[in-house]
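Chemist: Fold the following.
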Amino acid sequence: MSFNNLDTLYRQVIMDHYKNPRNKGSIENGSMTVDMNNPTCGDRIRLTMNVENGIVQDAKFDGEGCSISMASASMMTQAIKGKDSETALKLSSIFSDMMQGKDYDDDIDLGDIEALQGVAKFPARIKCATLAWKAMEKGINEA
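Modeler: Next comes the predicted model:
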């Protein structure tokens, strides 16, 4: 597949998650709630997660922001549901490496998350893409 076709496909995936977010909302009586914002561009997120016995049973987000931050939150909640905390944090580390343009462990299937790899070319947008991931890390590390 040519670079232009791949770029177009990735943009479509990002826009699909933005327009049709997965796991949008909140969990009543969620085991943890994390509020974070990106003052640079005004993105804000509230992440609620239900973590039982070290497993992310459910994760939902609410907030507002650009297409990249909201799509990333949608993709992140999909990726961590059903995973143990250690795996969720490893995914976050891989995502961070990808955002910084570093080599990353590609043994783990990132699914739709790979669509965000082009964000690394736009340093000002990296904080948008990583906002939800930082909220997840904070929630798990504080649990």
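Chemist: rest of the way, CA atoms for contacts and neighbours
Modeler: Noted.
Chemist: what's the distance between Ile27 and Ala59?
Modeler: Distance from Ile27 to Ala59, counting by C-alpha to C-alpha, to the nearest Å: 7 Å.
Chemist: Mutual contacts of the two, please.
Modeler: 48-50 (C-alpha atoms under 8 Å, 6 or more residues apart in numbering).
Chemist: and which of the residues you listed is nearest Ile126?
Modeler: Taking C-alpha to C-alpha as the measure, Ile126 sits nearest to Thr48 out of those, at 22.1 Å.
Chemist: Find the residue at the geometric middle of this protein.
Modeler: The centroid of the chain falls nearest to Met76 when counting by C-alpha atoms, centre = their mean (3.2 Å).
Chemist: thought that residue was touching Leu131?
Modeler: No: counting by C-alpha atoms under 8 Å, Met76 does not reach Leu131; the two are 10.3 Å apart.
Chemist: Please name the residues that touch the nearest residue to Met70 once chain neighbours are set aside.
Modeler: Closest residue to Met70 apart from its sequence neighbours, by C-alpha to C-alpha, 6 or more residues apart in numbering: Tyr18 at 5.7 Å. Listed by C-alpha under 8 Å, 6+ apart, the contact set of Tyr18 reads 67-68, 70-71, 74.
Chemist: Figure out how far the helix or strand harbouring Tyr18 is from the centre of its chain.
Modeler: Assigning secondary structure by DSSP states H and E places Tyr18 in helix 3-19. Distance of helix 3-19 from the chain centroid (C-alpha atoms, centre = their mean, to the nearest Å) equals 16 Å.
Chemist: Could you name the helices and strands sitting against the longest helix seen in the chain?
Modeler: Determined from DSSP state H, the single longest helix within the chain is helix 123-142. Contacts defined by 3 or more C-alpha pairs under 8 Å, 6 or more residues apart in numbering; DSSP states H and E place helix 123-142 against strand 32-38, strand 43-52, helix 67-80, helix 85-99.
Chemist: run this one through as well so I can compare:
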Amino acid sequence: MSLGNQLDTLYRQVIMDHYKNPRNKKELEGDTLSVDMNNPTCGDRIQLQMKVDDGHIAEAAFTGDGCSISMSSASMMTQAVKGLPVDDALRMSSLFSDMMLGKDIDTAGLDLGDIEALQGVAKFPARIKCATLAWKAMEQGLEEEDQS
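Modeler: Here you go, the predicted structure:
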């Protein structure tokens, strides 16, 4: 098996692990930022909740349902942004969008972790909206928080 095939298999396993065992799939208690978003082309829907404290994302969680790509991406995103300064979370979201467009990305200073498993989605344009749904919800929530 070639290295490329081995990576594809590993990435599929990571995606399926996050789909079958989602991290942070729950409702947060107390005062939270909450964003509902859906992808009408495929029916994915998500409610993202975040607690922002002193310019950092203290907590992030989601509920909703959809395909393995959208739900695993939400799981990975909530894991990755917890504890990050808002600016770093938004930078990570921008890098993720570029990765979904097949662009080369510079992750200096940011650890994408399991998120890199989603890079193969770029080969399937119809699935990019699935992968970016949770990220767009995070961006929208943080923009609304910033304006309030």
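Chemist: What residue in structure 2 is paired with Thr130 of structure 1?
Modeler: Structural alignment (TM-score structural alignment) places Thr130 of structure 1 against Thr132 in structure 2.
Chemist: hang on, isn't that match packed against Ser73?
Modeler: Yes: in terms of C-alpha under 8 Å, Thr132 of structure 2 counts as a neighbour of Ser73; the distance is 7.5 Å.
Chemist: So these two - more neighbours on which side?
Modeler: Ser73 (26 against 21; other C-alpha atoms under 10 Å).
Chemist: and that one, what is it in contact with?
Modeler: Neighbouring residues of Ser73 of structure 2 by C-alpha under 8 Å, 6+ apart: 15, 18, 115, 118, 131-132, 134.
Chemist: Using JSON lines, lay out the residues you listed together with distance to Lys103 of structure 2.
Modeler: JSON lines is the format used below for these (distance: C-alpha to C-alpha, whole Å):
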{"residue": "Ile15", "distance to Lys103 of structure 2": "21"}
{"residue": "His18", "distance to Lys103 of structure 2": "24"}
{"residue": "Ile115", "distance to Lys103 of structure 2": "15"}
{"residue": "Leu118", "distance to Lys103 of structure 2": "13"}
{"residue": "Ala131", "distance to Lys103 of structure 2": "15"}
{"residue": "Thr132", "distance to Lys103 of structure 2": "15"}
{"residue": "Ala134", "distance to Lys103 of structure 2": "20"}
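Chemist: Considering those residues, which possesses the most neighbours?
Modeler: Ala134 (30 neighbours).
Chemist: Does that residue touch Val81 like I think?
Modeler: No: taking C-alpha under 8 Å as the definition, Ala134 of structure 2 is not a contact partner of Val81, at 11.6 Å.
Chemist: Glu52 of structure 1: neighbouring residues, count only.
Modeler: Glu52 of structure 1, neighbours per other C-alpha under 10 Å, totals 12.
Chemist: and if you look at Thr63 of structure 2?
Modeler: Residues within reach of Thr63 of structure 2, counting by other C-alpha under 10 Å, total 18.
Chemist: Wasn't it part of a strand?
Modeler: Yes: under DSSP: H, G, I helix; E, B strand; the rest coil, Thr63 of structure 2 falls within a strand.
Chemist: for it, what are its contacts?
Modeler: If a contact means C-alpha under 8 Å, 6+ apart, then Thr63 of structure 2 has 25-27, 46-48 as its contacts.
Chemist: hmm, try it at 6 Å
Modeler: Applying C-alpha atoms under 6 Å, 6 or more residues apart in numbering to Thr63 of structure 2 gives the contacts 25-26, 46-47.
Chemist: ok, it to Met71 of structure 2 distance?
Modeler: For Thr63 of structure 2, the distance to Met71 of structure 2 (C-alpha to C-alpha) stands at 9 Å.
Chemist: What of Glu29 of structure 2?
Modeler: Here Glu29 of structure 2 is placed at a distance of 21 Å from Met71 of structure 2 (C-alpha to C-alpha).
Chemist: the more surrounded of these two?
Modeler: Met71 (30 against 8).
Chemist: Any chance of CSV for the contacts of Tyr18 of structure 1, columns distance to Pro39 of structure 1?
Modeler: Supplementary listing: those in CSV, determined by distance: C-alpha to C-alpha, whole Å:
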residue, distance to Pro39 of structure 1
Ser67, 16
Ile68, 15
Met70, 15
Ala71, 18
Ser74, 20
